[in-house]
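**Student:** show me how the following folds:
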Amino acid sequence: MAESTKKKQAKETKGSSLFDKFLNFIEKAGNKLPDPAMLFLMLLVFVWILSAVLSPIDFGETHPLTGNELAVKNLLTGESMADFLANMISTFVLFAPLGIVLVAMLGVGVAEHSGWIDAGLKKLLNFTPKAFLTPMLILIAIVSHTAADAGYVLVIPLGGVIFYAAGRHPLAGIAAAFAGVSGGFSANFIPSAIDPLIMSFTLEAAKILDPDIALNPLNNIYFTGASSILIVLVGWYITDKIVEPRLANVKVDGDEDEMPQMETVTDKESRAFWLGFGAMILGIIGLFIWAWPEGSALRDPNWDNPDVSSLFSFQAPLMQAIVPLIFIFLLIPGVVYGYVSGKYTSSKDMIDNMKKSMESMGYYIVMAFFCALFIDAFSESNIGLLVALKGANFLQSLALPGQVTIVGIIILSAVVNLLVGSASAKWALIAPIFVPMLMQLGISPDLTQAAYRVGDSVSNIITPLLPYFPLVVVFCQRYVKNTGIGTLISMMLPYSLIFMVVWTIFLLLYWWIGIPLSFESNYVYPAM
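**Tutor:** Next comes the predicted model:
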């Protein structure tokens, strides 16, 4: 019996060792790639050349939305290169993550460098056991989806700060937060603007087959709520049992001045923290009072759906102002804390904190420049869209049973997600293929959408084409200077692979048991 146990343990050790070796290989291979900024430049040139090679080929595809022929656009023509040069500045300046990151980081800089965040973390760690930091962090990351992309610039760096302050490896905290924010993107029990947006494409696709069909804007909310529990538990296991043990020998060699120190919070600092926190709460209450009335200027005036508040429309000023609000609600407590604690003696101290925050973003701005140019060119070439359509049509041609097709949609969505970043853009493209196809098999648009959302989430965290991926690399470099693309991918790969397998099984079991996807949602078409 003892011998059998030893053999079993040896097997498990060997299996774990093989997985570690695989992750180490990914890390080494990834880190041998050029600097991320240079890599995006090389990919830009590669897309130019590939577009010229593929442009003469007729792939026989039509765009499902426009009905026009979908062809690869040659980006090496004189006209295309002239457009590239003429639009270079606007492509960079209008790169969505750039403005979001810089504006949010101004507020983060004041809250962080004044000491307000540091004091809050010390208080948090006084009553939160280290063992429960991981699930707490992942849960916060999941909830951050409600505020669009705020989690990338707020929760992910906070993950590193929390873990480091608790004496744990900061990269494990960043990995856990990244997994919750991006890998668990479709897991949330709080409705957000992405829910009605994704549903709108599902509805349009369903109308191809049934012009009179109606769908609930929150048609997956029960499933995404239950998924949040799953992602917290699975992410907790992966972080504590796989990712953090691998980081045990990774030396933290960042600038000590940039990292939180576990010193006791003085009475004066404690008072300053609570006054700053109270000022922030008052600001939030004021925002609530402003937004609550039906005629509020923060609501979408053209919203006419009674099932979803006009506050959560993508066009609602409140949703458009999420990042500026984050800036304000971090600036307020940071300034109050700075003056009450004595860290600030003049307004110049606040500006110096903002400047210090921007100095740390210099490398990200360089990467963002080349990343913006590459993503724009890749989108303009139509290569990613063509791959998505070819994959969708191939899956349709297999004519597999419904359950197998659902799994196929999850896998295809995850693969396409490596090439086409926007969740809504991908679904707008492939929903007109998948939704009517599965409706003819008796599967509802609600279930098809749920499968897509699982696949769309799990591969976010391993693709350098995610616009925020370079930013996460920068956050890691605050603690481990030689962090590269390979380091981050090898950290996130266990989350991606395990999330895909477990979440897929979870959806199939959820379907088999018959738990509702949401109120007024169905598994079958036509609805029973």
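**Student:** CA atoms for contacts and neighbours, from now on please.
**Tutor:** Will do.
**Student:** can you report how many residues lie near Ser296?
**Tutor:** Neighbourhood size, Ser296 [other CA atoms under 10 Å]: 16.
**Student:** mind checking which helix or strand the residue nearest to it when sequence neighbours are not counted is in?
**Tutor:** For Ser296, ignoring the flanking residues on the chain, the nearest one in space by CA to CA, 6 or more residues apart in numbering is Trp290 at 6.5 Å. Here Trp290, judged by DSSP states H and E, is contained in helix 267-291.
**Student:** list the contacts of that helix.
**Tutor:** Helix 267-291 has contacts (CA atoms under 8 Å, 6 or more residues apart in numbering) with 116, 119-120, 296-299, 311, 318, 329-330, 332-338, 340-341.
**Student:** give me the subset of those that lies in helices.
**Tutor:** The members of the contacts of helix 267-291 that map onto helices under DSSP state H are 116, 119-120, 318, 329-330, 332-338, 340-341.
**Student:** can you give me the helices for the stretch 401-528 of the chain?
**Tutor:** Using DSSP state H, counting those that start in this stretch, the helices found in the stretch 401-528 of the chain span residues 402-417, 423-440, 445-458, 469-477, 485-513.
**Student:** deepest in the core, which of the ones you listed is it.
**Tutor:** helix 445-458 (a mean of 26; mean count of other CA atoms under 10 Å).
**Student:** report the distance from that helix to the chain centre.
**Tutor:** 15 Å (CA atoms, centre = their mean, to the nearest Å).
**Student:** and the spatially closest residue to Ser55 that is not a sequence neighbour, which of the three is it?
**Tutor:** Once flanking residues are discounted, Ser55 sits nearest to Val72: 4.7 Å by CA to CA, 6+ apart. Under the three-state scheme (DSSP: H, G, I helix; E, B strand; the rest coil), Val72 adopts coil.
**Student:** what residues are up against Val72?
**Tutor:** By CA under 8 Å, 6+ apart, Val72 lies in contact with 51, 54-55, 381-383, 386.
**Student:** and for Asp35?
**Tutor:** Gly484.
**Student:** for Tyr152, see how far away it is.
**Tutor:** For Asp35, the distance to Tyr152 (CA to CA, to the nearest Å) stands at 21 Å.
**Student:** let's see this one next, to set against the first:
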Amino acid sequence: MENTKKKKGAGQAFLDVIERIGNKLPDPIVLFMIIAGLILAASWITGMLGVSVKNPADGETIEAVNLLTGEGIARILTEAISNFGAFPPLAMVLVVMIGIGLAEKTGYFEALMKRSLEITPGFLILPMVIFVGIISNVAGDAGPVILPPIAAMIFIRLGLNPIGGIFMAYAATNGAFAANFILGMTDALAVAFTEPAAQLVNPDYSGNIAMNYYFIAVSAIFLMGIIYFVAKKISIPRLGKYEGPPVDEEPLGNKEKTALLWANLSALIFVAVIVIATLLPNGILRNAETGSILQESPLMDSAVFLITVLFFIPGLVFGILMKNIGGTKGFGKMLGESMGSMGQYIVLVFFAAQMLAYFDWSNLGPILAVSGSNLLESINLTGIPLFVGFILVVALINLLIGSASAKWAILAPVFIPMFMFLGYDPAFTQMLYRIGDSATNPIAPMMPFLPLIIMYAQRYQKDIKMGTVIANLLPYSIALLISWVAFIIIWYLIGLPVGPNGPIYLPE
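**Tutor:** Okay, here's the model as predicted:
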């Protein structure tokens, strides 16, 4: 018993150190301003030194760009507004908050969570949140925007610290990004770069969107257990008891149950309409040319807005039946108040957008990515050490470049041919990449969702800082990386294909 306490104390002490160091950093807004300045300085140094690498995708030279020239400064000034407006999650977050905000203000979410807890066995609630987080990547970037605040409310109803729900949901949506039971755009994007890279060696090679499906589907189950273990044994105990406003434990009355029933029915009707519009042969939510549901379809392109409406409709129905909206003026006030909480996030996004733009313009990301891949290739590893080394390089690069497709566009032409010459099928190499690309997502500072997670957490703890967030997400990333690497090694040793027409070894 004493040894167990010591081990637990050592782990918590390590996280405490990470948290203390991280919390000495400035406010996130100021931090992004500083990082943006450092990127500009790095661009000046590397540009002056003529740092460059050869792009393995097309053989062209990638040169570091000095942004502190007259032309660079002009670009910084003239494109600041467009950088802000084009920041990927900004519009999505604000639109989603319309639906979530109304559902929260009318009391729909609270009633739904309370009723769910009344009828759901306690041991299933957290696994269900993790499950939803893992499969949410089929809807693109909606998962890390929508699920964390909902998980926070669920944790409050369970008597747990809501910040733990935010961290657990973010780890599930981002850390297990390459695991799913449903094929989606991430699978299509991956094979889009894998196939042409493989054709550099074999012009007749043809990949398919499902060539990793066996492994990612089983991984979804496996990683549910890993995330649940970290949440229960590390994250939730570390955060301690929630000291916020007391939670009303009164059961739902008949009026609330009736309003909730009709609100849920309205949501189901909306879902049914979407399903019909998707599954009909000429459904309006299918790709008009190919008939595809997942690839370049209105369904996938409108996923965020559809989810917003899915929250908005039952929230509105619940509010009308409970008579707590207060007419058109009260309705407008509810929507305005839901947006009012986003002010700090909007300011933070402005500076985060500039930082990411400078990193992109300077070419520092591709230079670091190619340099890292060249280093791994020069070591000349084989077998399991090669797999582990490749995954670790991708995991480190992932801390610098948030876009999965951008990284794979650079790395695929290097590693797909290299692994093919060693006898490994491109489907297996692609799966190795996707593990490294996912596991460190929760702690990646270049992830555009990290500022959002900080903002969500600050709703419940005003003084929370970057260090606390990273310290609590770090165990998830470490556990996901170690366990997933071990899992793919076992899979490799058994010799199972990673998906349909996705063997480990190239056919002889």
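**Student:** could I get the TM-score for this pair?
**Tutor:** Between these two chains, after superposing, the TM-score reads 0.97 (TM-score structural alignment, normalised by the length of structure 2); 508 aligned residues with a CA RMSD of 1.5 Å.
**Student:** how near is Pro56 of structure 1 to Leu76 of structure 1?
**Tutor:** Separation of Pro56 of structure 1 from Leu76 of structure 1 (CA to CA): 13 Å.
**Student:** Met105 of structure 1 too?
**Tutor:** 37 Å.
**Student:** the two - which one has more neighbours?
**Tutor:** Looking at Met105 of structure 1 and Leu76 with other CA under 10 Å, you find the greater number of neighbours at Met105, namely 24 against 18.
**Student:** sorry, back to before: map the residue nearest to Ser296 of structure 1 onto structure 2.
**Tutor:** Residue correspondence to structure 2 (TM-score structural alignment): Trp290 of structure 1 is matched to Ala277.
**Student:** please apply the same query to Leu517 of structure 1.
**Tutor:** That one, Leu517 of structure 1, aligns with Val498 by TM-score structural alignment.
**Student:** strands of structure 2, start to end?
**Tutor:** Remark: strands assigned in structure 2 by DSSP state E are 52-54, 61-63.
**Student:** so the last one matches what in structure 1?
**Tutor:** Spelled out, it's strand 61-63 of structure 2. Mapped onto structure 1 using TM-score structural alignment, strand 61-63 of structure 2 spans residues 69-71.
**Student:** quick one: contacts of that stretch?
**Tutor:** By CA under 8 Å, 6+ apart, stretch 69-71 of structure 1 touches 55, 57-63, 382, 386.
**Student:** pull out the buried positions in it.
**Tutor:** Buried residues in stretch 69-71 of structure 1, counted by 16 or more other CA atoms under 10 Å: 70-71.
**Student:** and that stretch, how far out from the chain middle?
**Tutor:** With CA atoms, centre = their mean, you get 30 Å for stretch 69-71 of structure 1.
**Student:** same check, this time on stretch 182-195 of structure 1
**Tutor:** The answer for stretch 182-195 of structure 1 is 10 Å, by CA atoms, centre = their mean.
**Student:** what's the matching range in structure 2 for that stretch?
**Tutor:** Stretch 182-195 of structure 1 maps onto residues 174-187 of structure 2, going by TM-score structural alignment.
**Student:** ok, now how distant is the equivalent of Pro445 of structure 2 over in structure 1 from Leu419 of structure 1?
**Tutor:** In structure 1, the residue paired with Pro445 of structure 2 according to TM-score structural alignment is Pro464. Per CA to CA, Pro464 of structure 1 is found 9 Å from Leu419 of structure 1.
**Student:** which one in structure 1 is aligned with Asp301 of structure 2?
**Tutor:** Match for Asp301 of structure 2 (TM-score structural alignment): Gln320.
**Student:** repeat that for Ile130 of structure 2.
**Tutor:** Matched to structure 1 by TM-score structural alignment, Ile130 of structure 2 sits across from Ile138.
**Student:** would you confirm that Phe115 of structure 2 contacts Glu250?
**Tutor:** Actually, residue 115 of structure 2 is Arg. It isn't Phe. No: applying CA atoms under 8 Å as the test, Arg115 of structure 2 and Glu250 come out as separate, 11.0 Å apart.
**Student:** could I get the contacting residues of Phe91 of structure 2?
**Tutor:** Small correction: residue 91 of structure 2 is Ala, not Phe. Counting by CA under 8 Å, 6+ apart, Ala91 of structure 2 touches Gly85.
**Student:** how about it, what's its partner in structure 1?
**Tutor:** By TM-score structural alignment, Ala91 of structure 2 lines up with Gly99.
**Student:** residues of stretch 48-65 of structure 2 that come out buried?
**Tutor:** Result for stretch 48-65 of structure 2 [16+ other CA under 10 Å]: buried residues 52-53, 55-57, 62-65.
**Student:** one more: stretch 23-36 of structure 1?
**Tutor:** Residues 23-24, 26-28, 30-31, 36 are the ones in stretch 23-36 of structure 1 that count as buried (16+ other CA under 10 Å).
**Student:** repeat that for stretch 165-178 of structure 1.
**Tutor:** In terms of neighbour count (16+ other CA under 10 Å), stretch 165-178 of structure 1 has its buried residues at 165-166, 168-178.
**Student:** next one: it to chain centre, how far?
**Tutor:** On CA atoms, centre = their mean, the centre of stretch 165-178 of structure 1 falls 17 Å from that of its chain.
**Student:** who touches that stretch?
**Tutor:** So stretch 165-178 of structure 1 is contacted by 121-122, 125, 130, 134, 137-138, 141, 152, 155-164, 235-236, 239, 243-244, 247-248, 252, 260-262, 461, 472, 475-476, 479, 491-492 (CA under 8 Å, 6+ apart).
**Student:** and the residues you listed, which of them are buried?
**Tutor:** Applying 16+ other CA under 10 Å to the contacts of stretch 165-178 of structure 1 flags 121-122, 125, 134, 137-138, 141, 152, 155-164, 235-236, 239, 243-244, 247, 252, 260-261, 461, 472, 475-476, 479, 491-492 as buried.
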